[in-house]
Every structure is written in C-alpha cells, then in structure tokens.
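S.K.: Give me a 3D structure for the following:
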Amino acid sequence: MMKFLILFMFFLGNMIFVSKHKHLLIVLLSLEFIVLSIYMLMLVYFLMMSYNMYMLMLFLVFSVCEGALGLSILVSMIRTHGNDYFQSYNLLW
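M.R.: Have a look, this model is predicted:
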C-alpha cells in the first residue's frame, strides 16, 4: 500500500511538472516533490532489502545541490527580469 502511495506522489509530481510550466517556482517545487517521492521509494526498498543507507545520503546530497542550483537560477532570473514568468524570458536575448 505504501508503494502505491509513493508512486502516486511521483506521478502527481510529474503531472504538475508537465502542466504548470508558467512559473519557474512551481516547476522547482514539483521537481522537489518528485525527488522526495523517489527518496521515500528508495527508503522503503532499502529497508525491505536491509541494505545500507549510504546511497540515501548520497541521494540527499545531490538533491540538496539540485535545489540550491534551482533557487540560484530563480534568484538570478528575478533580478534580471523582475519576475519568474517563462513568457518574459527570451533565450535569444
């Protein structure tokens, strides 16, 4: 039952990621939700198989780095353009 809840969280995060592409902050929050669901799935799997939790620590380190990188992109985008709309951001500029 727990696996189905975690998979539902994963697919819900993916659906939000695909549908809400107007603001960068919503995209970053949905990515963090996906990372959280993957972390929970790995935790349940490692506890069932009685593995070491070193891989989870490595996964958490990379997910924190991904979150910090996303927030730095968000801050730089707000400083240069004034908002986080993707429509106001021109890649050819």
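S.K.: hey, let's count contacts and neighbours off CA atoms from now on
M.R.: OK.
S.K.: Now Met42. Nearest residue, chain neighbours left out?
M.R.: Leaving aside its sequence neighbours, Met42 sits nearest to Leu56 (Cα to Cα, 6 or more residues apart in numbering; 7.4 Å).
S.K.: same deal with Gln87?
M.R.: Counting by Cα to Cα, 6+ apart, Gln87 lies nearest to Lys22, which is 7.5 Å off, once chain neighbours are set aside.
S.K.: quick one, what contacts that neighbour?
M.R.: Lys22 makes contact with Tyr85, Phe86, Gln87, according to Cα atoms under 8 Å, 6 or more residues apart in numbering.
S.K.: rerun at 10 Å
M.R.: Contacts for Lys22 were tallied using Cα atoms under 10 Å, 6 or more residues apart in numbering; they are Asp84, Tyr85, Phe86, Gln87.
S.K.: To check against the first, give me the structure of this:
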Amino acid sequence: MNLFFFSYLFIFSCISLIFIRKHLLLCLLSLEFMVLSLLFLIMIYCLMFFSSNFYLYVYMMTFYVCEGVLGLSVLVSMIRFHGNDYMNSLFLW
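M.R.: Got it, this is the predicted structure:
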C-alpha cells in the first residue's frame, strides 16, 4: 500500500515538474516532492531488505539536503539579480 502511494507521489511530481515551468519556486517544490518520495521509497527498501541498516538512507538524505540548499541559494540569487523568479527572465532573447 505505501509503495504504491509513494510511487504515485513520484509520478505526479514528475508530471507537475513537466507542466509547471513558469516559476523557479514551483519547479523546486516539484523537485522536493520527487526527492521526498524517493527518500521514502529508499526507507521502505532498507526496511525490507536490510532490516536495520540505514546507511544508504542517511547517505541519500545528505545529498537531498544539499540539493535543496543549492536550489534555495539559486532562487535567492535569482531574485536578487533579476527581481523575480520567472523562468523567462533567465533567457536573454
């Protein structure tokens, strides 16, 4: 049951990332939902096959936190330099 829920969460976050591309913040939120669903899937995988070994889970969580911080830093620098978070303002033509 949980496996299907997190699989649907991943699929819907991919669909929202494809269709909602106007604001950088919305793209980052879609990416974070993808990361969250993948993190829960890894946790279920660790519980099923490794029983108590969560090194893979902690390792992936570290990378996901770094990805979130990098995305927020890009968002802040984009708002400071361009004044908004529209994806169209990144392109010069």
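S.K.: Overlay the chains and give the TM-score.
M.R.: Structural agreement between the overlaid chains, expressed as a TM-score with TM-score structural alignment, normalised by the length of structure 1, amounts to 0.93; 92 aligned residues with a Cα RMSD of 1.2 Å.
S.K.: counterpart of the residue nearest to Met42 of structure 1 in structure 2?
M.R.: Across the two structures, Leu56 of structure 1 finds its equivalent in Tyr57 of structure 2, going by TM-score structural alignment.
S.K.: average gap between the host helix or strand of that match and structure 1?
M.R.: Assigned by DSSP states H and E, Tyr57 of structure 2 belongs to helix 55-82. Its matched residues in structure 1 lie on average 0.5 Å from helix 55-82 of structure 2 after superposition (mean Cα distance after the TM-score superposition for structure 1).
S.K.: Which elements pack onto that helix?
M.R.: In terms of contact count using 3 or more Cα pairs under 10 Å, 6 or more residues apart in numbering; DSSP states H and E, helix 55-82 of structure 2 is assigned the packing partners helix 24-45.
S.K.: ok and the helix it packs on relative to helix 55-82, angle-wise?
M.R.: Taking axes from the mean of the first three to the mean of the last three Cα atoms, to 10 degrees, helix 24-45 of structure 2 and helix 55-82 form an angle of 180 degrees between their directions.
S.K.: Superpose on structure 1 and give me the mean offset of helix 24-45 of structure 2.
M.R.: Overlaying structure 1 shows helix 24-45 of structure 2 at a mean distance of 0.5 Å from the equivalent residues (mean Cα distance after the TM-score superposition for structure 1).
S.K.: Might you calculate how far that helix sits from the centre of the chain?
M.R.: 4 Å (Cα atoms, centre = their mean, to the nearest Å).
S.K.: Next: stretch 7-18 of structure 1.
M.R.: 10 Å.
S.K.: and what of stretch 77-86 of structure 2?
M.R.: Centroid separation between stretch 77-86 of structure 2 and its chain, computed with Cα atoms, centre = their mean, is 20 Å.
S.K.: Tell me how many other residues crowd the nearest residue to Ser52 of structure 2 once chain neighbours are set aside.
M.R.: The shortest distance from Ser52 of structure 2 to any non-neighbouring residue, by Cα to Cα, 6+ apart, is to Cys46 (7.3 Å). Residues lying near Cys46 of structure 2 (other Cα atoms under 10 Å) number 17.
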